[in-house]
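Participant: here is a sequence together with a model predicted from it:
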Amino acid sequence: MMGSGSSCELQLVENPFTAESIEARLYETIARMQSPSTVSEIAVRADCEPQTVREYLQSFVSLGVVIEHRDNPPAYERNDAYFDWDTVKTLAREHSLAELEDHIQMLLEQVQTYQERYDAETPDAVTSSTADPAEADMTEWIGARAELRRYEQARQIRLSKFDGSA
């Protein structure tokens, strides 16, 4: 089971580690993982020794970057919630309240267009009996809803900063 959210919805978060460091390579590898992976698989992708990967993965588990599955052998999965929240914080930091609100309005209009086109509140509510859904429309609609959620969360962060409560 993947972490919360779909991996296709997430933007890659800027790597917080020094370029070319082991941490940076592991972080990039984790950010691109699509499914749980063993230490050996991660070591190959990150071009690191398995023991080194094992040590750093424990730190990444503690930080919430990865989720550890205690299988035999253990597997590690990118924590989509971590990357999603980091994206929200970045949006709030890099955009003004007005920019966030303008983008939210554009996304609301996009979502409303799909709701009207398919006579449904959500992509999940679209059935072949209500409409003939185009796969590209469904993907874009799902993406717009996810982006809207992130921008609304970023807006809340900006509003809380204006209230002095953040």
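Facilitator: Received the coordinates, thanks. Computed from a predicted structure; not experimentally measured.

Participant: going forward, measure contacts between C-alpha atoms and count neighbours the same way
Facilitator: Fine.

Participant: stretch 20-30: which residues count as buried?
Facilitator: By 16 or more other CA atoms under 10 Å, the buried positions in stretch 20-30 come out as 22-30.

Participant: need the contact list for residue 104.
Facilitator: The contact partners of residue 104, taken as CA atoms under 8 Å, 6 or more residues apart in numbering, are 148, 151-152.

Participant: let's see it at 10 Å
Facilitator: Counting by CA atoms under 10 Å, 6 or more residues apart in numbering, residue 104 touches 98, 110, 144, 147-152, 155.

Participant: try it against this one:
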Amino acid sequence: MDDRVEIDMAEFDPVPDSEETDPGRRHWRETTDTFGRVYDTVLGITELTSYTEIANVADCSPNAAKKHLDRLAEMGIARADRESRPARYERNDSYLEWQEASRIADELSVEEIIDRVQRLEVRREEFEERFETSDPSSVSVFEQEDHDAIHERMAAVSEWQAIGRDIRLYELARQMAENDGHILPA
């Protein structure tokens, strides 16, 4: 007598649903409306991406994603390439920089901002002297033979570039703080 049990393999899904394996994604889906999910998704996109791919990540229909992406582009939060088929979108880094500068202007006094910029400028000058240039992109990080030296040089150039970005942000924040939240005087 054969006691083997036949198992219907169709009952077993080799790839579990992403919401089953990622409770954070399930929570995001349940607590965030479609616009919010498209917004969150586009903020994570650093290169032009089709609205259909964005819809997939945002867990919504392509039509809903495109509608919200067009709205985000009108608001300046996203950049759109509507000439491509399908239309493609990416985050607008200028918007994020403005948002960060606005936060700094709200949190710090003009004097604190000026002090921070002065400290950053001193650090930038140290890098310029060390690498004998004012342009971090002109520094070759691979001139070293030792892996640790290459890694250290890459980290230094990255920090130098971040300092340049921070100086721009704090200068923008200073302008906003001095002009009641506006970039230009009224």
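Facilitator: Received the coordinates, thanks. Given the structure is predicted, the values throughout are model-derived calculations rather than measurements.

Participant: TM-score for the pair, please.
Facilitator: Counting by TM-score structural alignment, normalised by the length of structure 1, the TM-score of this superposition works out to 0.78. Behind it: 144 aligned residues with a CA RMSD of 2.1 Å.

Participant: that older thread, let's see which of the contacts of residue 104 of structure 1 end up in helices.
Facilitator: 98, 110, 144, 147-152, 155 (DSSP state H).

Participant: out of the residues you listed, which comes closest to residue 65 of structure 1?
Facilitator: Closest approach to residue 65 of structure 1 among these (CA to CA): residue 150, at 18.2 Å.

Participant: the closest one maps to what in structure 2?
Facilitator: Aligned counterpart of residue 150 of structure 1 in structure 2: residue 169 (TM-score structural alignment).

Participant: secondary structure class of the residue nearest to that match when sequence neighbours are not counted, three-state.
Facilitator: Nearest residue to residue 169 of structure 2 in three dimensions, chain neighbours excluded: residue 101, at 5.4 Å (CA to CA, 6 or more residues apart in numbering). Under DSSP: H, G, I helix; E, B strand; the rest coil, residue 101 of structure 2 falls in the helix class.

Participant: counterpart of residue 127 of structure 2 over in structure 1?
Facilitator: Aligned partner of residue 127 of structure 2 by TM-score structural alignment: residue 114.

Participant: pick out the residue nearest the middle of structure 2.
Facilitator: residue 44 (5.1 Å; CA atoms, centre = their mean).

Participant: count the neighbours of residue 89 of structure 2 for me.
Facilitator: Using other CA atoms under 10 Å, residue 89 of structure 2 has 26 neighbouring residues.

Participant: quick one: it from residue 40 of structure 2, how far?
Facilitator: 13 Å (CA to CA, to the nearest Å).

Participant: before we move on, what about residue 23 of structure 2?
Facilitator: Using CA to CA, one obtains 17 Å as the distance from residue 23 of structure 2 to residue 40 of structure 2.

Participant: same thing with residue 154 of structure 2?
Facilitator: 30 Å.

Participant: got it, and residue 131 of structure 2?
Facilitator: Relative to residue 40 of structure 2, and taking CA to CA, residue 131 of structure 2 is found at 39 Å.

Participant: now the strands for structure 1?
Facilitator: Assigned by DSSP state E, the strands in structure 1 fall at 37-38, 66-69, 75-78.

Participant: name the helices or strands packed onto the second one?
Facilitator: The contact analysis (3 or more CA pairs under 10 Å, 6 or more residues apart in numbering; DSSP states H and E) places strand 66-69 of structure 1 against helix 22-32, strand 37-38, helix 50-63, strand 75-78, helix 80-94.
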